[in-house]
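K.L.:
Give me coordinates for this.
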Amino acid sequence: MTSRSTAAIPEAGSAHRAPRRAAGGARAPRAARVDWLWAALLTFGVTVTGSGTPQLWRDELASWNAAIRGTGDLVAMLGHVDAVSGLYYLLLHGWVSVFGDSATMLRMPSAFAMAGAAAFVVLTARTLFDRRTAVFAGLLFALLPSVSRYGQEARSYAFVLLAVTAATWLLIRALDRPTPRRWAPYALAVAAAGLFHIVSLLFLLPHALIVVLRWWRDRRGRTVVAFAVTTAVALVPVIPLVLLGQRQVGRQISWIKTPHLRSIADIWDSLFGSPLVSLAIAALALLPLAWSRGRRPAVELVLVGAVPIVAAWVVSQGSTSYFMDRYLLFTVPAWVLLAAAGLAALRPRPLGVAGLAAVVLLGLPDQRQLRTETVKAGRDGEEAAAVIAKGYRPGDGFVPVRGTDSVFMTDFQVEYFLPPKVKLRDVFAQRSAVANDDLFPVECGQPEKCLGTTRRVWVVTWSGTQNPYHKLPKEQAEALEKHYKPVEKTKVHGLQVSLVERVR
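P.N.:
Below is the predicted model of the structure:
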């Protein structure tokens, strides 16, 4: 490769010597100092566009159900389930109490978090490489399908990505000038990442390796000590969450399968929300390693991107698997930075612009799918709720399919869309989810008695059969069959809404 190509990627660590200078040595233009701002605004605009269209899927419905509880009820629930999402639930609880619980409002905090992550992506690119790389990184990050997906999801993953991306930038700054004022914000970012999702703490492994590599180069022993002390302090508030999460892990993620080697390739596609985009990112990410002047920061970014994935795969060979794409979403910015450095190094320069356009175009079909109404859960719950609201009478009962299928949260799917005037009695809930300090109610042990004198019951279960009680627990189905007859059945895609009336 010619020396002209190497000019695109400056010496690693040069940023701290001339933080506001462009690659050619001239003072950076004023606009370059706010590249992080336009990247954040672009990312926010992309993620918030169409965020109210896809129906909330079951994980988001769990977020909604937790967030609308009273603060005391929410804290009590976290003692039994979903403690690892506790900080996010509390944040969302405060947000919806002010802005409401529409789909757009539920998802908007994630859009803000993803915008913040974009800002740190640009800052990191500028610190490790140059402005051209930073511009490519900001554009590429904002237009990734997976950024759109998780920036439009009422879950904690965008916040995890923000915390880890901020921590990476703060680490680089602290290593360039290791002072307490620079280590302190790094500690806050580490603590935030752990509190938003424990699995994200795997990023500390590559961070430790970067510290060791920097020490090996300059032999500043105090840097290693400062990193170790800062990390230890940052992990103190996370320890109670780890202990509580360990008690809940069997219930929370026991369904995740032990990964095979093939799983690494599968998760790579999922990280970017598009198989074609993932291939393009992989190809571009290798380019910075080809030039000696860009190899050092590229190697560090490879560590940040690859080590958590490998570590999660290894740990998941044990009794509990943590190998999920969304749990490892925080590795995406590192790969975006590498791909952006590759684009910036391409010559002639228009080739980099063409490469960016190609990546964006490859992801368009997946971007389009993300903005359809069927990407997460279709509109089953909304349409089922409309059927019930239309025929509702005061005193009506409600029986959603739960039992072994409670994980699909059919009750939440319907309840979220019911108008306030529709107040159904969950006839087989002996104790409500709120009273149970859980996401799910305690179901009645004697269904026939729990029916009481309820005259009409709306039964919501799966479609594809004429049986209105399909997949209901046996005792519940028998109690309904004995005392009620179906008077109306309506199919709404994957759900069936049946109105049954008491006969004896």
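
K.L.:
switch to C-alpha atoms for all contacts and neighbour counts from now on
P.N.:
Noted.

K.L.:
which ones are touching Q246?
P.N.:
For Q246, the contact set (Cα atoms under 8 Å, 6 or more residues apart in numbering) is empty.

K.L.:
State the helix or strand in which it lies.
P.N.:
helix 239-253 (DSSP states H and E).

K.L.:
Where is the longest helix in this structure?
P.N.:
Secondary structure of the chain per DSSP state H: the longest helix is helix 103-128.

K.L.:
who does that helix touch, helix- and strand-wise?
P.N.:
Counting by 3 or more Cα pairs under 8 Å, 6 or more residues apart in numbering; DSSP states H and E, the packing neighbours recorded for helix 103-128 are helix 35-48, helix 86-99, helix 131-142, helix 145-151, helix 157-176, helix 332-345.

K.L.:
ok and it relative to helix 157-176, angle-wise?
P.N.:
20 degrees (axes from the mean of the first three to the mean of the last three Cα atoms, to 10 degrees).

K.L.:
Let me know the angle separating helix 103-128 from helix 131-142.
P.N.:
160 degrees.

K.L.:
coming back round to it: highest mean neighbour count out of the helices and strands packed on helix 103-128?
P.N.:
helix 332-345 (a mean of 28; mean count of other Cα atoms under 10 Å).

K.L.:
Could you measure from the residue nearest to the spatial centre of the chain over to L91?
P.N.:
With distances taken as Cα atoms, centre = their mean, Y157 lies nearest the centre of the chain, 2.5 Å away. Taking Cα to Cα, to the nearest Å as the criterion, Y157 is separated from L91 by 13 Å.

K.L.:
Next, the second sequence, to be compared with the first:
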Amino acid sequence: MDRRTRTTLLGLLLLAAALRFPTLGAQSYWADEAATVDVLRHPLGELLGAVRDQESTPPLYYLLAWVWTQPLGDSEAALRALSAVFGLATVPVAAAIGARLGGARAALAAAALVATSPLLVWFSQEARAYALLVLMAGASVLLLLRVLELPSRGRLLAWGACAGAALATHFFALFLVAGEVVWLAVALRADRRLLAMALAPPAVLGLALLPLALDQRSAGRASFIGEEPLGTRLAQVPKQLLVGYDAPGEVVAAVLAGLLALAALAGLRRAGGPVRALAAVAAASVLVPLLLVVAGDDYLVTRNLLAVAVPLLVLLAVGTAGLPPRAGTVVAVALATVGAATAIAVQVDDGSQRENWRDATAAFGHEATGRGRAIVVLPGSGRVAVEHYLPGARLLRRPEVVDGLVVLGVAGTSAGGRTDAPAPPGQVPGFAPPTVRRASTWSAAAYAPADPAGAAVDPGALGALGPGAVVLLQRP
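P.N.:
The predicted structure is shown next:
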């Protein structure tokens, strides 16, 4: 790259950092992130067992995050910073892929699209494995292209190690890696020894992970995915890959980004063999999970397809480089502008952010007094997050006498979009009328016993206060 290209790339890296790092601690942990923290609080010797028993993904992210949190802690900003680092590192990886497939213009366009992608910004600010998955998947594509340029033992082993790391991060990396294996097999068909050397690391690691995958699958922790209509999830995939989840003006942003993406794809008409091969691998990485739905294994949701995010964005970037220079620049800049504007809009709009259990649980203090208090969580999927923010809160299993009751309701998401925060009941038997505090995305109601001696609460009765409610007991 010449000096101008390197300077522009540096500016895009700074933009990517500006979209990711300053607001890392602004949002509450939501349920899945709180589950990550719970796993990471196990001693290292128990970590793999906790991943097996509590998660539905491989352990690589958790091992890295455990090491990360030892000196830095597990606050929202500290833990999410690891994902932000992964997200930032993905930008030059995408640029390098773009440079190999379409030259300097494609390299800058790829860096711009990855830096400003609302979906990649979102997962760069989430304490889960997805940002690492995106980085490892992109790096595997880059290393594969290096192998195809000049096959060597070192390059093949580097690709194999990276492909194995992708599999150790998320099981759905398998579909991208399998496509890469086919690509390699065709390219190296004349040298089976080199091919076997490349395939050994991911094959060995994949076999080692198979018992974990079967064990986690039998637990059914991802069964909730199939509860949402398949048609809705299919429609969400292209929209979310372009402009992320919820955002102000998301319909306009999605339509505009869709039109710009179609214009970029038009630039791929005369693309060379490597570009067509990458497009085939990316398409297969989406189509195979869809075929699994037909076979009865329904895990089709956008975040499980994130291994194709970098390949797809690079393909759009190469497409813009294939258009006339001025038109290609306009399309690339417009796509990046829509992405950056959408990412910023999410960060300033409470209704587009994660479930705000942090503020809801703080409404009436974090500590219980006296004989403790019952906590009703609406929806019940927020239980892990509430247990994280309210020390000592655990599932209420039998009737107890308490000195208070708190009903927490937080706005969430569903197949149809954002849901409103559940309204607290105006009256609960045995308690005085509540003191209610509200914000745009949550409500909290505190009830004092009608009898100063306390009130008896039953988990079954309190669970009827809202659909899917979970009842906790918090002792001092």
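
K.L.:
and L184 of the second structure, what helix or strand is that in?
P.N.:
Element membership of L184 of the second structure, judged by DSSP H and E, is helix 173-187.

K.L.:
quick one: buried residues of that helix?
P.N.:
173-181, 183-185 (16 or more other Cα atoms under 10 Å).

K.L.:
which residue in the second structure lines up with the residue nearest to the centre of the first structure?
P.N.:
Taking TM-score structural alignment, the alignment pairs Y157 of the first structure with Y130 from the second structure.

K.L.:
contacting residues around that match?
P.N.:
123, 170, 303, 306.

K.L.:
List just the nearest of these to V406 of the second structure.
P.N.:
Distance to V406 of the second structure, by Cα to Cα, is smallest for F123 among the contacts of Y130 of the second structure, at 31.7 Å.

K.L.:
that older thread, starting at the chain centroid, how far to the longest helix of the first structure?
P.N.:
Chain-centre distance of helix 103-128 of the first structure: 12 Å, with Cα atoms, centre = their mean, to the nearest Å.

K.L.:
And stretch 130-142 of the first structure, by the same measure?
P.N.:
The chain centre lies 22 Å from the centre of stretch 130-142 of the first structure; the measure is Cα atoms, centre = their mean.

K.L.:
who touches it?
P.N.:
With Cα under 8 Å, 6+ apart, stretch 130-142 of the first structure has contacts from 8-10, 22-23, 32, 35-36, 39-40, 42-43, 46, 118-119, 121-126, 147-148, 333, 336-337, 339-341, 343-344, 356, 360.

K.L.:
could you redo the last one with a cut-off of 7 Å?
P.N.:
Residues outside stretch 130-142 of the first structure that contact it (Cα atoms under 7 Å, 6 or more residues apart in numbering): 9, 22-23, 32, 39, 42-43, 46, 118, 121-122, 125-126, 336-337, 340-341, 344.

K.L.:
Dump the helices and strands packed on helix 103-128 of the first structure to JSON lines, plus distance to Q413 of the first structure.
P.N.:
Shown next, in JSON lines, are these (distance: least, Cα to Cα, whole Å):
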{"stretch": "helix 35-48", "distance to Q413 of the first structure": "22"}
{"stretch": "helix 86-99", "distance to Q413 of the first structure": "18"}
{"stretch": "helix 131-142", "distance to Q413 of the first structure": "30"}
{"stretch": "helix 145-151", "distance to Q413 of the first structure": "20"}
{"stretch": "helix 157-176", "distance to Q413 of the first structure": "22"}
{"stretch": "helix 332-345", "distance to Q413 of the first structure": "31"}
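
K.L.:
Of all these, which one comes closest to E501 of the first structure?
P.N.:
helix 86-99 (37.1 Å).

K.L.:
average offset between that closest one and the second structure?
P.N.:
Following superposition, helix 86-99 of the first structure is found to deviate from the second structure by 2.1 Å on average (mean Cα distance after the TM-score superposition for the first structure).

K.L.:
by contact count, what packs against that helix?
P.N.:
helix 58-67, helix 180-196 (3 or more Cα pairs under 7 Å, 6 or more residues apart in numbering; DSSP states H and E).

K.L.:
With distance to L170 of the first structure added, can I get those helices in TSV?
P.N.:
Shown next, in TSV, are those (distance: least, Cα to Cα, whole Å):
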stretch	distance to L170 of the first structure
helix 58-67	30
helix 180-196	5
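
K.L.:
what about the strands in the stretch 301-450 of the first structure?
P.N.:
Ranges of strands within the stretch 301-450 of the first structure are 397-400, 425-426, 429-431, 442-443, based on DSSP state E, counting those that start in this stretch.
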